[in-house]
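**Student:** One predicted model, sequence on top.
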Amino acid sequence: MKIAVLIQCHKNAKQINLLLNKLNHPDIDCYLHIDKKADFEEQVIHRENVFVLPREKRVAVEWAQISQVKATLNLLEMATCSGGRYDYYWLISGQDWPLCSADAIIEFFEKAKKTNFVRYWDSKNYGTYKQNNLDKRNQVYFPRWLIGRKLWQKVIKRGWVELTGGYKRTWKVLERKQLGIKFYFGSSWWAFTRETVEWIMQYLTAHPEYYRFYENTTCPDESFFQTLVMLSPYADENTDYLTYLHFQKGANSPDVLRKKDMENAKRSGYLIMRKVDMDVDDWFLSI
């Protein structure tokens, strides 16, 4: 069993090094994408099972834009071309922390029997068959300059949503040309088998229009890979994802976990938790 852990990093080299040490195992290789806006590559551990993307493959990751998808694809490209044939590719964040040992992680994936781990739901969310804000993300064209967290972006974007029909519908005349496929949505974090990743990379090579379409959607990382898996021959091999996290109602990002969250995280049965920050609370280092 060989696992490629794909890690998206944007801050705190010390915490990332502790994560790499926690994952250090003969059957685990770690591939790091360090946000192009960050400058701590030289501070990261260098050893034979740690690979850092070269600067020309690093992306300035911006919230809700295609950049996070691009960073992930660059990680997959490096891992699949490295010569190592991995049984699993596991995407995590530099602010994640394992809830078990590296040996237990290997044992978990050995027992997984080629199951993909990704949380997803279809475009008519939660079985209600009513359009919602998730559907809107892909139905209308969003200029990339409009996607972001700045107040002016939020105001103009909301105006554009209302002009095109609001979150619960889209006027047909303003709907962008679709791909002719059913969209799925879910968590950005997943673990895919080698067969699934090989199919995804081949599909993207044969269908460049798929990536181009997602360049003008919002939060594409929460639909891009989920839809691909459900398009693939492995669509019926999906289960829940592997990450414990906690969202406040209506929040765009998960809470930073504190010591008070430890018992819930440990009882969850998940392999890893996010997000943690040793500059806020370093309780997780004792796990």
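**Tutor:** Arrived safely.

**Student:** can we go C-alpha only for contacts and neighbour counts from here?
**Tutor:** Will do.

**Student:** Could I get the full set of helices for the stretch 101-250 of the chain?
**Tutor:** Using DSSP state H, counting those that start in this stretch, the helices found in the stretch 101-250 of the chain span residues 102-111, 133-139, 151-163, 194-206, 208-214, 224-231.

**Student:** Can you give me the neighbour number for residue 206?
**Tutor:** By other Cα atoms under 10 Å, 10 other residues sit near residue 206.

**Student:** State the distance from the most centrally placed residue in the chain to residue 8.
**Tutor:** In the chain, the residue lying closest to the centroid (Cα atoms, centre = their mean) is residue 188, at 2.9 Å. As judged by Cα to Cα, to the nearest Å, residue 188 and residue 8 stand 11 Å apart.

**Student:** try residue 102
**Tutor:** Taking Cα to Cα, one finds residue 102 at 19 Å from residue 8.

**Student:** neighbour count winner among the two?
**Tutor:** Neighbours per residue, other Cα under 10 Å: of residue 102 and residue 8, the larger number sits with residue 8, 22 against 19.

**Student:** wait, residue 13 sits on residue 40?
**Tutor:** Yes. Using Cα atoms under 8 Å, residue 13 is in contact with residue 40, at 6.4 Å.

**Student:** And the two? Which one has more around it.
**Tutor:** Legend: neighbour count by other Cα under 10 Å for residue 13 and residue 40, higher for residue 13 (20 against 15).

**Student:** Out of the helices of the stretch 101-250 of the chain, which one sits most buried?
**Tutor:** A comparison of the helices of the stretch 101-250 of the chain by mean neighbour count, using mean count of other Cα atoms under 10 Å, puts helix 224-231 on top with a mean of 22.

**Student:** other SSEs contacting it?
**Tutor:** strand 184-185, helix 194-206 (3 or more Cα pairs under 8 Å, 6 or more residues apart in numbering; DSSP states H and E).

**Student:** Can you lay out these as JSON lines showing distance to residue 154?
**Tutor:** Shown next, in JSON lines, are the helices and strands packed on helix 224-231 (distance: least, Cα to Cα, whole Å):
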{"stretch": "strand 184-185", "distance to residue 154": "21"}
{"stretch": "helix 194-206", "distance to residue 154": "31"}
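
**Student:** Now do residue 32: how many residues are near it, please.
**Tutor:** 27.

**Student:** Contacts only, for the residue nearest to the centre of the chain.
**Tutor:** Going by Cα atoms under 8 Å, 6 or more residues apart in numbering, residue 188 touches 221-222.

**Student:** State the distance from it to residue 21.
**Tutor:** Distance of residue 188 to residue 21, given as Cα to Cα: 24 Å.

**Student:** And here is the other one:
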Amino acid sequence: MNKNCILILAHKNHNQIMRLINHLKTDFDLYVHIDKRNKLNIKSFDNVKVYNKFKTYHGDISLVIATLFLIKEAYKNNYDRYIFISGQDLPLKTNKEIIDFFYTNKNKEYISYENIKNNESMYKEMSFRLNSYNFGKLYRLILHRNIRELLSNFPLIKRITPENIYYGSQWWNLTNNAIKYILDYTEKNPSFLKRFNYTWGSDEFYFQSILINSEFKNNCVNDCLRYLIWNGGTPFNLQMKDYDNIKNNINNNLFARKFDENIDNNIIDKLYKDLEVK
């Protein structure tokens, strides 16, 4: 059994996902969850476990639930390191380089985080996310943000911003001890998970808030080890025009995101070829 595993949430692009799986599976055990709404026909094989258990929606609590499911499945095998990526990530370093990096930094938890109270504008935005009820994309399209904020202040349904909440990337790289702590905390504190029901972007609060409020804080490195370019609240789809910037800013970034074979498959080909010649 490999000492490192990779957890993958995927929802589109069969060929791209299979290419990612085939590249990583030679050195990592993989646990892949495919959005149940998608018809991707990917089956478990070798050291690749594929699940199609939950319908997942962008920014929804379903992403936390699907992630916790993958964590539980992988934890049965007590890996040294759990690396969490999406089906639209690409590695920037070879499998060996990734393994060596985590061996050298074996006790560190790589997860980006920021206290939502760091500044007034962030606190206002994150409080809106946490307290305004999110009933899906259609709900957000029909009702203007101001109306949703007004509705969330009705006395009977009003929610209060929780204390000690941290915000960061959905994607992280954690040790076995940290994973155990998250699973134990979730089991012992079901109300904490429940609080994120109907919360927009709960996957960007849940894991950070558990770990940074624990003894693991001192081991946490504020870095998710991903190269990405933000376009408002979502990453740009990287293309060939971004190639030089990607290569010139690799640093400790082990992966880059996001990519879409239907938008620009050439950049995907190019980055995989770079790994082959190392």
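**Tutor:** That came through, no problem. From a predicted model like this one, the values you see are computed outputs, not experimental measurements.

**Student:** circling back to that earlier point, so which of the helices of the stretch 101-250 of structure 1 is nearest residue 262 of structure 1?
**Tutor:** The closest of the helices of the stretch 101-250 of structure 1 to residue 262 of structure 1 is helix 102-111. By Cα to Cα, the value is 18.7 Å.

**Student:** ok, average deviation of that closest one from structure 2?
**Tutor:** Here helix 102-111 of structure 1, set against structure 2 after superposition, deviates by a mean of 0.7 Å using mean Cα distance after the TM-score superposition for structure 1.

**Student:** now that helix: which residue numbers in structure 2?
**Tutor:** Aligned by TM-score structural alignment, helix 102-111 of structure 1 falls on residues 95-104 of structure 2.

**Student:** quick one, what contacts residue 23 of structure 1?
**Tutor:** Counting by Cα under 8 Å, 6+ apart, residue 23 of structure 1 makes contact with 98, 101-102.

**Student:** Tell me, of these, which are also contacts in structure 2.
**Tutor:** Contacts conserved in structure 2 for those, using both residues aligned by TM-score structural alignment, their matches' Cα atoms under 8 Å: residue 102.

**Student:** Just name the closest of the contacts of residue 23 of structure 1 to residue 226 of structure 1, please.
**Tutor:** residue 98 (23.1 Å).

**Student:** Verify the contact between the closest one and residue 21 for me.
**Tutor:** No. Using Cα under 8 Å as the test, residue 98 of structure 1 is too far from residue 21 to be in contact (10.9 Å).

**Student:** So those two - more neighbours on which side?
**Tutor:** residue 98 (20 against 12).

**Student:** out of everything not next to it in sequence, what's closest to that one?
**Tutor:** In space, residue 98 of structure 1 comes closest to residue 272 once its chain neighbours are excluded; the distance is 4.1 Å by Cα to Cα, 6 or more residues apart in numbering.

**Student:** With residue 92 of structure 1 instead?
**Tutor:** residue 7 (5.1 Å).

**Student:** you'd agree that neighbour is in a helix?
**Tutor:** No. According to DSSP: H, G, I helix; E, B strand; the rest coil, residue 7 of structure 1 belongs to no helix; its state is strand.

**Student:** Give the aligned range of stretch 172-182 of structure 2 in structure 1.
**Tutor:** Matched against structure 1 by TM-score structural alignment, stretch 172-182 of structure 2 falls on residues 190-200.

**Student:** Strands of the stretch 51-200 of structure 1, start to end?
**Tutor:** Taking DSSP state E, counting those that start in this stretch to define them, one finds strands in the stretch 51-200 of structure 1 at 88-93, 96-98, 116-117, 121-122, 184-185, 191-193.

**Student:** can you count the residues close to the corresponding residue of structure 2 for residue 237 of structure 1?
**Tutor:** Using TM-score structural alignment, the equivalent of residue 237 of structure 1 in structure 2 is residue 219. Counted with other Cα under 10 Å, the neighbours of residue 219 of structure 2 add up to 14.

**Student:** So residue 219 of structure 2 sits against residue 106, correct?
**Tutor:** No. Here residue 219 of structure 2 does not reach residue 106: they are 10.2 Å apart, not a contact under Cα under 8 Å.

**Student:** which parts of stretch 106-126 of structure 1 are buried?
**Tutor:** When neighbours are counted by 16 or more other Cα atoms under 10 Å, the buried residues of stretch 106-126 of structure 1 are found to be 106, 109, 114-125.

**Student:** And the contacts of it?
**Tutor:** Residues from elsewhere that reach stretch 106-126 of structure 1 (Cα under 8 Å, 6+ apart): 1, 3, 27, 88, 130-132, 134-135, 182-187, 189-193, 226, 237-242.

**Student:** Among these, name the buried ones.
**Tutor:** Buried, going by 16+ other Cα under 10 Å: 3, 88, 132, 134-135, 183-187, 189-193, 226, 238, 241-242, out of these.

**Student:** hmm, back to that, distance check, the residue nearest to residue 98 of structure 1 against residue 19 of structure 1.
**Tutor:** Separation of residue 272 of structure 1 from residue 19 of structure 1 (Cα to Cα): 11 Å.

**Student:** Now do the shared contacts for the two.
**Tutor:** Shared contacts of residue 272 of structure 1 and residue 19 (Cα under 8 Å, 6+ apart): 96-98.

**Student:** Could you single out the nearest of these to residue 158 of structure 1?
**Tutor:** residue 96 (31.9 Å).

**Student:** Tell me the spacing between the closest one and residue 7 of structure 1.
**Tutor:** Distance from residue 96 of structure 1 to residue 7 of structure 1, counting by Cα to Cα: 9 Å.

**Student:** And for residue 22 of structure 1?
**Tutor:** Separation of residue 22 of structure 1 from residue 7 of structure 1 (Cα to Cα) stands at 13 Å.
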